[in-house]
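> here is my input, please return the structure:
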Amino acid sequence: MNIGELRNRIEIQNYIRTPNEVGEEVKQWQTYIKLWAKFETSLVKEQVQAGKNSESVVHEIVIRYRNDLDSTMRVVYKGNNYNINHVVNDQEQNIETHLFCTLIEEGVYNE
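Just a heads-up that it's a prediction; the model follows:
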């Protein structure tokens, strides 16, 4: 891994549930960690859903190795939110982690 390629600042968020002032459970995203990363658009996936063709762009985000991230989290980069679809330990070498993500479209509810 060339550390100089990690020039994009990303934020990893996790989803937490906390009680509000009247004791009701409130769900919200919270910053888990901020990291330097290499952010790339890697491929376009075409699929058919409900009889309609759709495309989704998969972004590959490379960071230093971490074993505490999973697909329940999301990435925030330049004001956009991305679902983490897959977390991959590159070649199981514990050197770098690849996050394969898709953009969360504005106006689409996502838990």
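> use CA for all of it now, contacts and neighbours both
Noted.
> what about the closest residue to Y77 other than its chain neighbours, how many residues nearby?
Spatially, and ignoring its direct neighbours in sequence, Y77 is nearest to I10 (5.1 Å; C-alpha to C-alpha, 6 or more residues apart in numbering). I10 has 20 neighbours, counted by other C-alpha atoms under 10 Å.
> buried sites along the helix or strand containing I10?
Using DSSP states H and E, the element containing I10 is strand 8-19. Across strand 8-19, burial judged by 16 or more other C-alpha atoms under 10 Å covers N8, I10, E11, I12, Q13, N14.
> another sequence for comparison is provided below:
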Amino acid sequence: MQIGQLNDRIEIEELTEEIDPSGGRTPTWALYGKRWAFIRFSTATEAFRLGQQAVEQLVKFTIHRDTGVTESMRVVFDSVAYSITSVVSAPRGLFTELTAIVKQKT
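Predicted coordinates:
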């Protein structure tokens, strides 16, 4: 992998709490950061659940090393939110690989 291959712009978001004027807490996604990424679309599966067809797409995002990214975050690419399921960084490597999944009803 070379730095020049990171040619797609993604956003990484983290779940935070927003406090409304009455003091209530609302979970909301906030921008953690924008990163350049190399994207590989992997397997997609279709299933019928509760009478609806659902598609799950597995995607791998490779970014410049970032030890702050966790599985509780999500990636947004091309207006689609992907839940991060795995974060792997080599101990001395230059890159972090994020495995993420998106579930869509069709």
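> quick one: TM-score?
The pair, once superposed, lands on a TM-score of 0.83 when counted by TM-score structural alignment, normalised by the length of the second structure; 102 aligned residues with a C-alpha RMSD of 2.3 Å.
> circling back to that earlier point, how big is the offset of the strand holding I10 of the first structure relative to the second structure?
Strand 8-19 of the first structure, aligned to the second structure and superposed, deviates on average by 0.5 Å (mean C-alpha distance after the TM-score superposition for the first structure).
> list the contacts of R9 of the first structure.
K34, L35, W36, A37, Y77 (C-alpha atoms under 8 Å, 6 or more residues apart in numbering).
> ranges for the helices of the first structure?
Counting by DSSP state H, one finds no helices in the first structure.
> now the residue nearest the centre of the second structure. Nearest residue, chain neighbours left out?
With distances taken as C-alpha atoms, centre = their mean, the residue of the second structure nearest its centroid is V75 (2.5 Å). Distances taken as C-alpha to C-alpha, 6+ apart put I12 closest to V75 of the second structure, at 4.6 Å, once the chain neighbours are dropped.
> the longest strand in the first structure is where?
Longest strand of the first structure, by residue count under DSSP state E: strand 25-49.
> before we move on, back to that, what's the closest of the contacts of R9 of the first structure to I61 of the first structure?
A37 (6.4 Å; C-alpha to C-alpha).
> that closest one against E60, yeah?
No - applying C-alpha atoms under 8 Å as the test, A37 of the first structure and E60 come out as separate, 10.0 Å apart.
> picking up where we left off before, residues contacting the residue nearest to Y77 of the first structure?
Residues near I10 of the first structure by C-alpha under 8 Å, 6+ apart: K34, L35, W36, A37, V75, V76, Y77, K78.
> please pull up the equivalent of the second one in the second structure.
Translated: L35 of the first structure. Aligning on TM-score structural alignment places L35 of the first structure opposite R35 in the second structure.
> ok, that match to I12 of the second structure distance?
Separation of R35 of the second structure from I12 of the second structure (C-alpha to C-alpha, to the nearest Å) stands at 8 Å.
> what's the answer for Q53 of the second structure, then?
28 Å.
> do the same with Q5 of the second structure
Counting by C-alpha to C-alpha, the gap from Q5 of the second structure to I12 of the second structure is 19 Å.
> can you check E71 of the second structure too?
Distance, E71 of the second structure to I12 of the second structure, using C-alpha to C-alpha: 11 Å.
> got it, and L98 of the second structure?
Distance of L98 of the second structure to I12 of the second structure, given as C-alpha to C-alpha: 11 Å.
> right, I'll leave it there.
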